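# Let me see the structure of the following:
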Amino acid sequence: MNIGALSLLVLAVVCLIGTTGCGREVSQPTVAAPETHSAAGVSSEGELPLTAPDADVISTVTLTGHGEQGRKKWEVRGDTADLAADVVELSPVAATSYGRTQVDLTADHGKLVRETQDVELDGHVVIITSDGTRLVTESLDWMADSEQISTEAPITITREGMVVIGVGGSGYPNRNRMRLEREVQVTLSGEKGPTVVTCDGPMEVDTERMKIRFWNNVLVKEAKGMIRSDRLDVDIHPETHEMEHATFWGHVRIDRGEQTAYAHRAHYWQREGRMALVGHPKVETAAEEFRS
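As a prediction, the model looks like this:
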């Protein structure tokens, strides 16, 4: 089966959580002198205010984080009515993370908690990487202490030849890990038609170990047939990012044409195009079922 296309999924996640540069080495953010504009449209530049401005005055602010050797790691831009508040509200929000892959983020609204440096984003949150990966959700939270991004909302990740959807998710950029909680569907295009992988969830991705794991009611479907199992583990080559090996665990059923195979476990080696059934394997044909 053409499940080698799953390597596209790892490429997308590497770009989203492995290259954001949100590590501990980033210094405290600096704030550029805001550009303020009133309802009358008059703008001026000045020092960062120590007290909240008038209610009808909006400040455009830029926060910048730097890493080693003073290199700019990220930048956040937005409009706020109160720079001195404990919780700074920005609307709209635009951010850029600079690394091996540039990551751009936009959202309708954002909140920055000064004391904890936690960030909440709401309303059409979009993340786009410079190599074409795109993530869309309605809310996204960043917990600075645990260095975790999370959402309870539906998520859509797209890349050329691939669409991933799920509900709820979390990620740890510095640990190179990502998780979609439930209702997971991965659609991968191919020359012989699409390959669709679904599971009840979760789906776990570890880009450091180059592994993807699908949990509960897993179904891999493509033109030649389908495979069902309780769990699916995919191992990815660290250099080529191509699938090396896949293991289907528990209640494995393979439907292909008139044949149906059963086993406790199944292994698939991409390079050899070979599959092995382990644990009381059994193969049935439609003719045998009819005779019985």
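
# going forward, measure contacts and count neighbours with C-alpha atoms only.
Will do.

# Which strands and helices lie in contact with the helix or strand hosting Gln185?
Assignment of secondary structure by DSSP states H and E places Gln185 within strand 177-188. Using 3 or more C-alpha pairs under 8 Å, 6 or more residues apart in numbering; DSSP states H and E as the contact test, the elements touching strand 177-188 are helix 7-17, strand 162-172, strand 195-199, strand 203-206.

# Alongside the first, I'd like the structure of this one:
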Amino acid sequence: MRFVIFVLLLGLLGVIGWFIGISDVVEINTIGKEILRDTNVVLHGVRLVEKKYNKPSLQLVAAKSVSPLGEEKTYLERFTLISYSDDTDDSKDKDTPFASRDLTISAENGVMMNETKDLEASGNVIVRDEKGRALITESLSWDQEGRVITTDGVVRVFGSNFVLTGTGMIVRPDDETVEILSDVKATFEPRKHK
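The predicted structure is shown next:
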């Protein structure tokens, strides 16, 4: 149903664009330009899956998305972004925080660049990996191509046997590195052997 509404909306925009192309009718041309100048594409209940080599590479679910015409970005409300890696090595078995390849980012608000899929997230930001480890902060940036997470804010990282806190962070999931930039505190619990 959402897809049908989206297609109808695109069709309506196409008709308006066709009217703009009519140079004989000045009134329609002026009205059409005014409508397109202030138009946003607003979608509620969005689900987008991008595929690369017939496998999901990115999935976005949002309560609302707003794409202003003429801008190369989309504004998101209450969203979840899953970034899938095409990497198939065995590093998923390592126990470094965020060593697994698939990451889920959830937040109250976000701005996604349409071409690059880079993301600025804010408001109750939570990043989770496949093993349930979590990063919690108030804002962060995600570089889709470089697969790097950065933030200048206060961070908390939770795992099955550790808690890390600090200010500022750089996470490179594919290199299995987590760098907390300042005010670092760590708590570790010994693993229980079976």
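
# what's the TM-score for these two chains?
The TM-score (TM-score structural alignment, normalised by the length of structure 2) is 0.63; 150 aligned residues with a C-alpha RMSD of 3.1 Å.

# circling back: closest one to Ala286 of structure 1 among the helices and strands packed on strand 177-188 of structure 1?
Taking C-alpha to C-alpha, strand 195-199 is the member of these nearest to Ala286 of structure 1, at 24.4 Å.

# Now do the closest one: which range of structure 2 does it align onto?
Alignment note (TM-score structural alignment): strand 195-199 of structure 1 is unmatched in structure 2.

# how far out from the middle of the chain is that strand?
Using C-alpha atoms, centre = their mean, to the nearest Å, the distance from the centre of strand 195-199 of structure 1 to the centre of the chain it belongs to is 17 Å.

# Give me the contacts around it.
2-3, 5, 182-189, 214-223 (C-alpha atoms under 8 Å, 6 or more residues apart in numbering).

# In PyMOL, select just the buried ones from these.
The buried subset of the contacts of strand 195-199 of structure 1, as determined by 16 or more other C-alpha atoms under 10 Å, is captured in PyMOL by this line:
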select buried, resi 2+3+5+182+183+184+185+186+187+188+189+214+215+216+217+218+219+220+221+222
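
# I'd like the helices and strands packed on strand 177-188 of structure 1 as JSON lines, with distance to Thr156 of structure 1 and mean neighbour count appended.
JSON lines is the format used below for these (distance: least, C-alpha to C-alpha, whole Å; neighbours: other C-alpha atoms under 10 Å):
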{"stretch": "helix 7-17", "distance to Thr156 of structure 1": "12", "mean neighbour count": "22"}
{"stretch": "strand 162-172", "distance to Thr156 of structure 1": "4", "mean neighbour count": "21"}
{"stretch": "strand 195-199", "distance to Thr156 of structure 1": "14", "mean neighbour count": "23"}
{"stretch": "strand 203-206", "distance to Thr156 of structure 1": "14", "mean neighbour count": "22"}
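
# now the ones you listed in CSV, with distance to Leu83 of structure 1?
Below are those laid out as CSV (distance: least, C-alpha to C-alpha, whole Å):
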stretch, distance to Leu83 of structure 1
helix 7-17, 29
strand 162-172, 29
strand 195-199, 45
strand 203-206, 38
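
# and stretch 66-77 of structure 2, how far apart are its ends?
9 Å (C-alpha to C-alpha, to the nearest Å).

# Stretch 140-151 of structure 2 now?
Using C-alpha to C-alpha, the end-to-end distance of stretch 140-151 of structure 2 comes to 5 Å.

# Not counting it itself, show me its contacts.
Contacting residues not belonging to stretch 140-151 of structure 2 are listed as 83, 116-122, 125, 139, 152-153, 168-174 [C-alpha under 8 Å, 6+ apart].

# need the longest helix for structure 2.
Ranked by residue count, the top helix of structure 2 under DSSP state H comes out as helix 2-20.

# And the buried ones among the contacts of stretch 140-151 of structure 2, selectable in ChimeraX?
Here is the ChimeraX command that selects the buried residues among the contacts of stretch 140-151 of structure 2 (16+ other C-alpha under 10 Å):
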select :83,117,118,119,120,121,122,125,139,152,168,169,170,171,172,173,174
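
# how near is Lys132 of structure 2 to Phe158 of structure 2?
Careful, residue 132 of structure 2 is Gly; it's not Lys. Taking C-alpha to C-alpha as the measure, Gly132 of structure 2 falls 9 Å from Phe158 of structure 2.
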